[in-house]
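A.B. asks: sequence first, predicted coordinates after that:
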Amino acid sequence: MWTEDDEKGILYPHEDALVIKAKVAGTELQRILVDTGSSVDILFKSALNDMGISDLKLERTNTSLKGFGGGRLTPMGVIELPITVGTKPFERTMMLDFVVVEERNPYQMILGRPFMRISQCVMSTHYLALKYRINGVVGVVKGDQRMARSCYATAAKETLQVTSLDSRGDSKNGRQELVEKLNEVVVSRNDPSRVVKVGSELGEAIKGELVKCLRSHADIFAWSHEDMPGIDRGVACHKLAIKKGARPVRQKRRCFNQEMYEAINTEVEKLLKAGFIREARYPEWISNVVLVKKANGKWRMCVDFTDLNKACPKDSFPLPKIDQLVDSTAG
């Protein structure tokens, strides 16, 4: 049974994975992911090396795994090892068959449904813990939320690096090249400046149907701030989860040149007119705007939410650092 005491030490709200530590063949592993979506218990080759176990101990297998990068992966083999979870006097030791794979991963091991069945444990992603019965009492394995976030950040960083390398390989300016050239199509008969782009290699029949569809639904496009009236608060409302005890920060006013001031005033007037923003007479938080030069020479106005981000629980799905500057414009 889960109680409020099980919430102690956990930062809420969260969407973190359950990462635990356990002793495997006498070696303590601290980055073990518990994943009920995995049909096998997986041990990564790097962890096998850390335990000092030779590849010769592996038994060959003809099965293959699916899910690593969307493709199929051939395991190196299978090995049976003892694993001990929990702490004394409620430790539980069992023998598990691990599928060994040579794959780069921030985790050392993935415990799947076989582990859940053999240990007869109950998992809670809310409380980030496992519970199991042993000798008539309940044993608990608490997850390491900090380690879970560290592993996720490592995986996200590696993904971004691979994407960046792929982009640099495709284009000198760091952007991927277009698969095909695009042609502009006017979708508004009243305003020829309202255009969208479609692929130039589309067949005439398909292109005709697509253009017809776009023109018949031209009213769904937002060409200016006034075309985006927003959502009534009775339908949806967003609230920032500020940490308890966080002190509001009023950033010192930044100075800009005349060109930047004019761009800021223009953008603020647009947002005020559209009802996107309103004047706050007694603000607890004050964040400066930040201007970023776009490729067409115009300015994009963003907001520096660095201090506000620090006062909020860490995002379980971190984005690149540039996303700390929240864009206030469309496009």
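C.D. replies: Arrived safely, thanks for sending. Residues are numbered from 1 along each chain as shown.

A.B. asks: make it CA atoms for all contacts and neighbour counts henceforth
C.D. replies: Noted.

A.B. asks: give me the buried positions along the helix ranked longest in the chain.
C.D. replies: Longest among the helix segments of the chain by residue count, using DSSP state H, is helix 145-170. The neighbour-count check on helix 145-170 (16 or more other CA atoms under 10 Å) flags 145, 147-149, 151-153, 155, 167 as buried.

A.B. asks: which one of these is nearest L29?
C.D. replies: M147 (11.9 Å; CA to CA).

A.B. asks: how much space between the closest one and V19?
C.D. replies: Using CA to CA, to the nearest Å, M147 is found at 7 Å from V19.

A.B. asks: equivalent analysis for E262, please.
C.D. replies: 51 Å.

A.B. asks: and what of F305?
C.D. replies: To V19, F305 is 30 Å away according to CA to CA.

A.B. asks: okay, the two: which has more neighbours?
C.D. replies: Legend: neighbour count by other CA atoms under 10 Å for F305 and V19, higher for V19 (27 against 17).

A.B. asks: nearest spatial neighbour of that one, chain-adjacent residues omitted?
C.D. replies: Using CA to CA, 6 or more residues apart in numbering and skipping residues adjacent in sequence, the residue nearest V19 is L33, 4.6 Å away.

A.B. asks: secondary structure element for that neighbour, which one?
C.D. replies: Using DSSP states H and E, L33 falls within strand 27-34.

A.B. asks: now for that strand, which elements pack on it?
C.D. replies: On a contact count with 3 or more CA pairs under 8 Å, 6 or more residues apart in numbering; DSSP states H and E, strand 27-34 meets strand 19-24, strand 109-111, helix 145-170.

A.B. asks: could I get the buried residue list for the second one?
C.D. replies: Buried residues in strand 109-111, counting neighbours by 16+ other CA under 10 Å, are found at 109-111.

A.B. asks: just the strands in the stretch 51-200 of the chain please.
C.D. replies: In the stretch 51-200 of the chain, strands defined by DSSP state E, counting those that start in this stretch lie at 65-68, 71-73, 77-85, 92-101, 109-111, 122-124, 129-134, 137-142, 182-186, 195-199, listed in chain order.

A.B. asks: second structure for comparison follows:
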Amino acid sequence: MPPITFTDDDFKGVDPSQDDQMVISVDIDNFTIMKTLVDQGSSVDILYWKTFKALRIPIEEMMPYNDHAVSFSRERVGTKGYIELYTTFGLDKASKTLRIRYLVIDANTSYNILLGRSSLNKLGAIVSTPHLAMKFPSLSGNILTIHVDQKIARECYAESLRVEPTQQKVTNSYLPRCKMPGRGRSPRRHAQSAEHAVAMADLDPREVEPRLTAKDELRHVPFIDEERYTSIGTTMAVADAELIHQALKRNVDLFAWMATDVPVVNPKIITHCLSVYKEARSVAQKKRNHAEEKRLATRVEAEKLLKVGFIREA
């Protein structure tokens, strides 16, 4: 294998002071699979069930797998089977295609695919997390490079913190055997028309939690006027409701209904810091034309923020 080296020029992200994960894109059957996690700590390559269904692969092509995957916490995770797919790394001529065996797992995750050591070694890839880049030799001997989309990598990490684990039994469902065992799906053999070649930008299987709602009917309890009020359940005893109402009124200064009610927040309480790349070139947003109603509403909200000093004119 030819020597592979990394320099500062290999970093194509926006924030060099980072510890972001390696999240790239690969191509499978004319689909561009974004949010593909490169995990050198995994011994297997994983295709998540949500992604499998989005690829519209017939389930008959999946082979049974009579074992379980073991997670980092040593938890045994049930699998649906395995499938071999031709996976392309890179773009156009600067690309390399491998036949990769994926375990298909049904799990809530912010990623679509997880690439482990097996595929990375087969690819001959060298990963550099400081440069957010991965290099590997092509069939002709040239060194190809894949860069991480730093924005997507951070979005995936933030979303992974909110994903609830899948509650599943550690059992294997029976899968019918493929008519041609071990065959990979060739992009040429399964070519699709241009309108069906979609980019799967968001296949996160996380469920949106419903907001909590009151079980009983509520009645408005004003503090200062009819626009500044709270709500108390109608099933509460009158004496208890009045006790709570009076306690809230005595501490009405703790509540805020608009930005002008909170002119200053002590930085010791909360501070919001933006991760800004200072050397980046400033780009003006394209002017947007809004309807008169939206334009007036935007002006009113902007004036509120200007009044309390939350924003200022450039």
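C.D. replies: Perfect, I can see it now. The model shown is predicted, which means the values in this text are computed figures rather than measured ones.

A.B. asks: sorry, back to before: overlap in contacts, M147 and V19 of the first structure.
C.D. replies: R31 (CA atoms under 8 Å, 6 or more residues apart in numbering).

A.B. asks: so what's the corresponding residue of the second structure for L43 of the first structure up against?
C.D. replies: Here L43 of the first structure is matched to L47 in the second structure, going by TM-score structural alignment. By CA under 8 Å, 6+ apart, the contact set of L47 of the second structure is 102-105, 112-114.

A.B. asks: mind doing that once more with 10 Å?
C.D. replies: Counting by CA atoms under 10 Å, 6 or more residues apart in numbering, L47 of the second structure makes contact with 36, 82-83, 101-107, 111-115.

A.B. asks: now do M147 of the first structure
C.D. replies: M147 of the first structure touches 16-21, 30-32, 107, 153, counting by CA under 10 Å, 6+ apart.

A.B. asks: please repeat the previous calculation with a cut-off of 8 Å.
C.D. replies: 19, 31.

A.B. asks: how much space separates it from I20 of the first structure?
C.D. replies: M147 of the first structure is 9 Å from I20 of the first structure, by CA to CA.

A.B. asks: what sits in contact with each of those two?
C.D. replies: Common contacts of M147 of the first structure and I20, defined by CA under 8 Å, 6+ apart, comprise R31.

A.B. asks: the second structure: helices as residue ranges?
C.D. replies: With DSSP H as the criterion, the second structure has helices at 49-54, 117-123, 150-160, 238-250, 292-307.

A.B. asks: now do the buried residues in the last one.
C.D. replies: Neighbour-count burial for helix 292-307 of the second structure, with 16+ other CA under 10 Å as criterion, is recorded at L305.

A.B. asks: residue in the second structure matching D304 of the first structure?
C.D. replies: So, by TM-score structural alignment, D304 of the first structure is matched to I270.

A.B. asks: and for that match, the neighbour number?
C.D. replies: With neighbours defined by other CA under 10 Å, the count for I270 of the second structure comes to 8.

A.B. asks: also D67 of the second structure?
C.D. replies: 15.

A.B. asks: now the one 3 residues further on
C.D. replies: Here the neighbour count serves as a burial measure; for V70 of the second structure (other CA under 10 Å) it reads 14.

A.B. asks: and the counterpart of it in the first structure, what is it in contact with?
C.D. replies: By TM-score structural alignment, V70 of the second structure lines up with K66 in the first structure. By CA under 8 Å, 6+ apart, the contact set of K66 of the first structure is 72-73.

A.B. asks: what's the spacing between K66 of the first structure and A47 of the first structure?
C.D. replies: 21 Å.

A.B. asks: and what of M76 of the first structure?
C.D. replies: 13 Å.

A.B. asks: for E80 of the first structure, same thing?
C.D. replies: E80 of the first structure is 14 Å from A47 of the first structure, where distance means CA to CA.

A.B. asks: compare those two (neighbour count), which wins?
C.D. replies: A47 (19 against 14).

A.B. asks: next, count neighbours for V196 of the first structure.
C.D. replies: V196 of the first structure: 14 surrounding residues under other CA under 10 Å.

A.B. asks: I'd say it and V185 touch.
C.D. replies: Yes - between V196 of the first structure and V185 there is a contact under CA atoms under 8 Å: 5.4 Å.

A.B. asks: map E84 of the second structure across to the first structure for me.
C.D. replies: By TM-score structural alignment, E84 of the second structure lines up with E80.
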